[in-house]
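*Asks:* Okay, sequence plus prediction incoming.
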Amino acid sequence: MDRVGGAMNVLVWLLLALPLVGAAVVAGMPRLVPERAVVPVGVGVSGATLATAVVLGLAFDRSAAHRVQFETDVSWIGAIDVRWHLGIDGVSLPMVSLTALLTFLCLLSLTRTPPRRARALVGLVLLLEVGMLGTFVALDLVVFFLFFEVVLVPMWFVIAVWGDPDDPGGRRRAATTFILYTVLGSAVMLVGFLVVYAGSGTFDLVELARRGGDGIALGTQVAAAVAIGLGLGVKSPLWPLHTWLPDAHAKAPTIGSVLLAGVLLKMGTYGFIRVWLPVVPDGARVVAPYLAAFATVGILYGALACLAQCGTRPLRPLAGIGPAAPSGDLKRIVAYSSVGHMGFVLLGIATLSPVGVNGAIFAGVAHGLITGLLFFLAGAIKDRHGSGLLAAIGGGLYARMPRLGGLFLFGAVASLGLPGLAGFWGEMLALLGAFQPNAVLTRSTYVVLMVLAGFGAVLTAAYFLVLVRRLCQGSDRAASSTVRDVTAIEVWSWAPLVALTLVLGLYPRAVLALTEPAVHLLVGR
């Protein structure tokens, strides 16, 4: 283990301390931060956190990306050997950078129209950032779990208080469903962590990865793999544990949707890579084919749900239970697309191969950038038209708002996996991993799943093209022709996502060079 000493270790502490102190100051010291300064202070704090992440990235030793760097490892709860163990390697660095960037852009976007109760909202977003960043730098199972849970209550408030203003009951139901699912999933995951501790005597992730499951019986590993997989699968979201997601996205405010899709979902898939694969590898080998099958169903389900949402008839729930959902809700379409895209991430992980897992990490980063952009755009379109329904928005975005329409086209073709953009590489590598999975897995099963997932990619292209045609093309005289196009603040908020989607599409090695050595260490054995 590479223990980088000196001042650089302080940067990981600073990464967490800046948003934590910022949240406390903004929310708890109104005399120090007057109302008019709340959003600018939030932007400044998140900008400083982003700058810290950039410095960490520049100082990171890429020749030793498989090793933990900027490490802190001290005893915290000696009775059960819980350690305050933090650090960054090639798997966690892209997630840390993505989190810091999206949080900064979300708070920057608020400067266009400061929200009601801005003090509370900015404080909650900064607290969310603490939990998200902490999850990606934690190297102890208990510390990982604590940070994993920190995000739940702030996100509940973000959805329930600042969500859809036209449906207060709906936004509270969506927030409650989100927290119930994730709390129950986390409880099951904690049981899995305790099973690991009972079999190994340690919570330390670096030590557990070094052992590679040695000393933990196969039955114990399988039980732990199932429990941990269920808990992480809720957050990922794995079909059929995804049902909290569409409503949460549809009712959340724009920044809530961006952070939920861009970062919170990645906390689940990151947990699969950081915990599930290296800590209980024998259990993962038993469970992996089932994970791959559910992931593939999610790919197809997400695409078919999006195609149905692009239609014009109300959508009836399964078995006719409950009210019909309105068709053509733009945010709900993007939400269902996330179920499909995260299915590719989970399929890559389930191959247990370095190629598939590298593809999963890349697909997660690309999804955060592209879907974050799409939710920004969907929120802007909804704000301008007073509704997120396609029928209310009308067509002809190219004619009425050419810049916004062009950006939406860019986000759509990036999300469907156009070569040359970031969305292509991760899904391609995940499919390649399924074509040649780990030798201990049944290749014929994975080849069938690869074909089905490939068909899901075709359906993804179909629904995005239908959506672009319905939303952007033509001329809808019923729609307002006086709606504003993209503003300056929106350009600054969205431009980094567009640029990084292009850069990673043309130069994927910017991410893969970091992840490949670390993945080989975690999975190669």
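*Replies:* Okay, I see it.
*Asks:* Going by C-alpha atoms from here, please, whenever you check contacts or count neighbours.
*Replies:* OK.
*Asks:* number of nearby residues for the closest residue to L238 other than its chain neighbours?
*Replies:* Nearest residue to L238, sequence neighbours excluded (C-alpha to C-alpha, 6 or more residues apart in numbering): A295, at 6.3 Å. Using other C-alpha atoms under 10 Å, A295 has 31 other residues around it.
*Asks:* give me the element A295 is part of.
*Replies:* helix 281-309 (DSSP states H and E).
*Asks:* again with M155
*Replies:* helix 152-162.
*Asks:* What are the buried residues along the next helix or strand after that helix?
*Replies:* Downstream of helix 152-162, the first helix or strand assigned by DSSP H and E is helix 168-200. Using 16 or more other C-alpha atoms under 10 Å as the test for burial, helix 168-200 gives 168, 170-179, 181-183, 185-197, 199-200.
*Asks:* Wait, S387 touches A378, no?
*Replies:* No - S387 is beyond contact range of A378, at 10.1 Å (criterion: C-alpha atoms under 8 Å).
*Asks:* Against that first model, consider the following:
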Amino acid sequence: MILSALIFILVTGGLLSWMANWWHPGSAKWVALATVGIELVLTIWLWLQSASAMALPAHGGWLAEIRAEWIPRFGVSFHLAMDGISLILVVLTAFLGVVSVACSWTEIRKREGFFYFNLLWTLAGAVGVFLALDLFLFFFFWELMLVPMYFLIAIWGHEKRLYASIKFFIFAEGSGLFMLVAILALVFVHYRSTGVLTFDYFELLNTAMSPSTELWIMLGFFIAFAVKVPILPFHTWLPDAHTEAPTAGSVILAGVLLKTGAYGLLRFVVPLFPEAAAYFAPVAMALGATGVVYGAFLAFAQTDFKRLVAYTSVSHLGFVVLGIFAWNPWSLGGAAMQMIAHGVSTGALFVIAGILQERTHTRDMRRFEGLWSVMPRLAAMGLFFAIAVLGLPGMGNFVGEFLILMGLYRASSVLASVAAVAFVASVVYALALVQKTFHGENTHDWRIPDLSVREMTTLGAMAAVTVWLGLYPQPVLDAAAPAINGLRDIAASQYQTDAE
């Protein structure tokens, strides 16, 4: 029941936030904050309670599970389960949920109740994606998180919000149709070979099919997840969506929704289609390495603060793709760490971008010169998270990227060398961001307030998590390890890298 509660708390909190604003204007944000606060406390409690279960080899990495009939005629069940990877991603979702509500406190002034309804339902859909082990249920949650995100961008976004929201929706729904067709094809192939109609993840593992059929069905899943990661060349929706979304929308997009694509590659693509994934791995890793370098160099060319941060996500999620398809303990542990560290550090940069836009009404870094003398606390936080994103040792991003490169080197030294180029490029764009935004003379005569207590607390908490991940990453790695071992065991007979 605890897994169901993680979803229904957010669903109920969203409805209550919407209704609360009718009864008492201004109360919606308090209801939303209480909801995500309860969610965060509950997920942290689950992490602490599950620490001992993770160490049990016979447990298979699964910490909790619930299964109930839903549409038995078609083999559809309400099947939720949590392992270490799901757990850390749900904790990340809850934490960024608190951050999103906090950074929207003064930014959102119109239709507040409906805003927090959409925000919490987006989080509910993401939690459902991380927990669902029935493929029909997974697709239901996948679609659930997209619709409210569309409204967040279209209603509360910036200048080109309608263009960005429609582009996001077309990419998301179009790729989702590929996944729906692939799910149905997998179910029918399994039914033809066994006579059992089911959407259950465990039942569909090791479904007998021809190599060509497996490859085509795998590509349907891969395209859907590649769009969401996003993998080059499916990334073009991301800069527009990030740039035009409200601050909370950008934080959730970068910190949570992009991770659903990476999670899908890790949970479904390789385990369900190990032979096809092994055959396709060189292509996937080549796309990932290209995205790493491409995103880093395009980030350097940007003058829009949010657009620069958006392109860094293309680069950093390319590392995650490399880690997943290298498929060894080093790279998979690094991919899990990178997903968490990227969500926190990049989310913090979007919070800073939102604060700057709220005060100056611009995102153009060429107009931000001299802000260090005006907003020293914000400038210090900007410097901290810029060096965190570039992968400075002692920060969480460094741990993730270092482990991915170590694992990738075992699979392909050439791709590891190409990906390492991004470290140099990331230093350039991070320093350019700090130089253009905070240094120089205050030629525009900025006279704006520095961080408030609420803003300082939000960014301080994110900084503390980033340092904790960098200096003591073992809890995250220990949480993910049993799940990673379980996934590798599922695909061990077919998916073999050169290092193995």
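*Replies:* Nice, thanks for sending it over. Bear in mind the structure is a predicted one, so any value in this text is a computation, not a measurement.
*Asks:* that older thread, list the helices and strands whichever helix or strand comes after the helix holding A295 of the first structure packs on?
*Replies:* Heading C-terminal from helix 281-309 of the first structure, the first helix or strand you meet, by DSSP H and E, is helix 330-350. Contacts defined by 3 or more C-alpha pairs under 8 Å, 6 or more residues apart in numbering; DSSP states H and E place helix 330-350 of the first structure against helix 245-251, helix 281-309, helix 354-385, helix 422-435, helix 443-472.
*Asks:* Pipe those helices into CSV and attach distance to A479 of the first structure per row.
*Replies:* Formatted as CSV, those follow (distance: least, C-alpha to C-alpha, whole Å):
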stretch, distance to A479 of the first structure
helix 245-251, 22
helix 281-309, 20
helix 354-385, 8
helix 422-435, 32
helix 443-472, 11
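*Asks:* hang on, the earlier thing: compare S387 and A378 of the first structure and say which one has the larger neighbour count.
*Replies:* Taking other C-alpha under 10 Å, S387 of the first structure and A378 do not tie; A378 has more neighbours (22 against 17).
*Asks:* ok, that one - contacts?
*Replies:* Contact partners of A378 of the first structure, counting by C-alpha atoms under 8 Å, 6 or more residues apart in numbering, are T254, L330, K331, G388.
*Asks:* again, 10 Å this time
*Replies:* T254, S257, D329, L330, K331, R332, I333, V334, G372, G388, L404, F408 (C-alpha atoms under 10 Å, 6 or more residues apart in numbering).
*Asks:* In the second structure, what range does stretch 262-279 of the first structure match?
*Replies:* Counting by TM-score structural alignment, stretch 262-279 of the first structure lines up with residues 255-272 of the second structure.
*Asks:* Report the separation between the two terminal residues of the matching stretch.
*Replies:* With C-alpha to C-alpha, to the nearest Å applied, stretch 255-272 of the second structure spans 26 Å between its terminal residues.
*Asks:* Okay, buried residues for the longest strand along the second structure please.
*Replies:* Counting by DSSP state E, the longest strand found in the second structure is strand 62-71. The neighbour-count check on strand 62-71 of the second structure (16+ other C-alpha under 10 Å) flags W62, L63, A64, E65, I66 as buried.
*Asks:* Run through who's touching it.
*Replies:* Here strand 62-71 of the second structure has contacts from 1-4, 46-47, 49-54, 56, 75-87, 131-134, 137, 482-483, 486, using C-alpha under 10 Å, 6+ apart.
*Asks:* and those, which are buried?
*Replies:* Buried by 16+ other C-alpha under 10 Å: 3-4, 46-47, 50, 53-54, 75-87, 131-134, 137, 482-483, 486, out of the contacts of strand 62-71 of the second structure.
*Asks:* What is the neighbour count of T43 of the second structure?
*Replies:* 24.
*Asks:* what do we get in the first structure for it?
*Replies:* T43 of the second structure maps onto A53 in the first structure, by TM-score structural alignment.
*Asks:* F144 of the first structure versus its match, what's the distance?
*Replies:* 19 Å.
*Asks:* which one of the helices and strands packed on helix 330-350 of the first structure lies closest to G44 of the first structure?
*Replies:* For G44 of the first structure, the closest of these is helix 354-385, at 20.4 Å, according to C-alpha to C-alpha.
*Asks:* between that closest one and helix 330-350, how many degrees?
*Replies:* 170 degrees (axes from the mean of the first three to the mean of the last three C-alpha atoms, to 10 degrees).
*Asks:* Any buried residues in helix 354-385 of the first structure, and which?
*Replies:* 354-382.
*Asks:* Where does that helix end up in the second structure?
*Replies:* Against the second structure, helix 354-385 of the first structure falls on residues 329-360 (TM-score structural alignment).
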